[in-house]
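K.L.:
Got a predicted structure plus its sequence, pasted below:
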Amino acid sequence: MSNHRIFTTAFAKVYPLYVQKAERKNRTKEEVDQVIFWLTGYDAAGLQQQIDKGSDFATFFAQAPAMHPNSSLIQGVVCGVRVETIQDPLMRKIRQLDKLVDELAKGKKMETVLR
């Protein structure tokens, strides 16, 4: 496993940035949560528990109840990298979440974001 700094970054530090990004584009925290629930299988209590524990991204995804079977359909470019070509499984999951939040912030319909 490569040692990207994001892997050991607390999810709780990045989560508010996802919410802010969405809210700047007139989307809601609830919509961000819905995207996270869809991708990871967490529910509201599980997500809050990860935030409260200060879990890093590696732990957040390792403990995710169930990655959505359609997560492999998430494609496109995040930070100049094509999501579907990322080799490292953890980095791909992080970038998939980034991509979903990007699409939400770009005003895509929820049905489109949640493949």
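P.N.:
Everything's here; your move.
K.L.:
hey, let's count contacts and neighbours off CA atoms from now on
P.N.:
Will do.
K.L.:
so who does the closest residue to L100 other than its chain neighbours touch?
P.N.:
Residue nearest to L100 in three dimensions, not counting chain neighbours: V113, with 6.2 Å by C-alpha to C-alpha, 6 or more residues apart in numbering. V113 is in contact with 35, 100, 103-104, counting by C-alpha atoms under 8 Å, 6 or more residues apart in numbering.
K.L.:
Dump the residues you listed into JSON lines; add secondary structure as well.
P.N.:
Formatted as JSON lines, the contacts of V113 follow (DSSP: H, G, I helix; E, B strand; the rest coil):
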{"residue": "V35", "secondary structure": "helix"}
{"residue": "L100", "secondary structure": "helix"}
{"residue": "E103", "secondary structure": "helix"}
{"residue": "L104", "secondary structure": "helix"}
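K.L.:
Mind checking which residue lies nearest the centre of the protein?
P.N.:
L97 (2.5 Å; C-alpha atoms, centre = their mean).
K.L.:
Below is an additional structure, to be compared with the one above:
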Amino acid sequence: MSRIFQTSVASVYPHYVAKVERKGRSQAELDEVITWLTGFDAADLEHHLAAGTTFEEFFAQATLNPHVHLITGVVCGIRVEEVEDPLMQQIRFLDKLVDELARGKAMSKVLRG
């Protein structure tokens, strides 16, 4: 089992925020991306961050967007659409969306509009 599975989302979230803010995007946009991917609303997300929910628990409780199959490309040298472990793939989907947001992609494209 990968160490990231037992890592709390709250411990990684500030890094996501810093990454997107460094590139001129907002925490609200990041939250919108997370909401699109997971189906969690703002209150759900706050709850998971406050509770120290692990990535494993976070994605087990998520209702993934039906358009996640449209998320393709490379994160950390790995094609997200080819990741075999379902949980690792979901984490990579999140990483990919955060990367796209930080790169300045239009929100409609990030959210596969």
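P.N.:
Everything's here; your move. Note that the coordinates shown come from a computational prediction; the quantities given were computed from them, not determined experimentally.
K.L.:
rewinding a little: distance of the residue nearest to the centre of structure 1 relative to L73 of structure 1?
P.N.:
According to C-alpha to C-alpha, to the nearest Å, L97 of structure 1 and L73 of structure 1 sit 12 Å apart.
K.L.:
quick revisit: element containing the residue nearest to the centre of structure 1?
P.N.:
Using DSSP states H and E, L97 of structure 1 sits in helix 89-105.
K.L.:
Okay, buried residues for that helix please.
P.N.:
Residues 90-105 are the ones in helix 89-105 of structure 1 that count as buried (16 or more other C-alpha atoms under 10 Å).
K.L.:
In structure 2, which residue range corresponds to whichever helix or strand comes after it?
P.N.:
As assigned by DSSP H and E, the chain's next helix or strand after helix 89-105 of structure 1 is helix 110-113. Mapping helix 110-113 of structure 1 onto structure 2 (TM-score structural alignment) gives residues 107-110.
K.L.:
Give me the mean deviation of the matching stretch from structure 1.
P.N.:
On superposition with structure 1, the mean distance recorded for stretch 107-110 of structure 2 (mean C-alpha distance after the TM-score superposition for structure 1) is 0.2 Å.
K.L.:
That stretch: which residues count as buried?
P.N.:
Neighbour counts using 16+ other C-alpha under 10 Å place 107, 110 of stretch 107-110 of structure 2 among the buried residues.
K.L.:
Centre of the chain to it, how far?
P.N.:
Its chain's C-alpha centre and that of stretch 107-110 of structure 2 lie 14 Å apart, by C-alpha atoms, centre = their mean, to the nearest Å.
K.L.:
ditto for stretch 79-91 of structure 1
P.N.:
Mean-position distance between stretch 79-91 of structure 1 and its chain equals 13 Å (C-alpha atoms, centre = their mean).
K.L.:
Specify, as a residue range, where it falls in structure 2.
P.N.:
Mapped onto structure 2 using TM-score structural alignment, stretch 79-91 of structure 1 covers residues 76-88.
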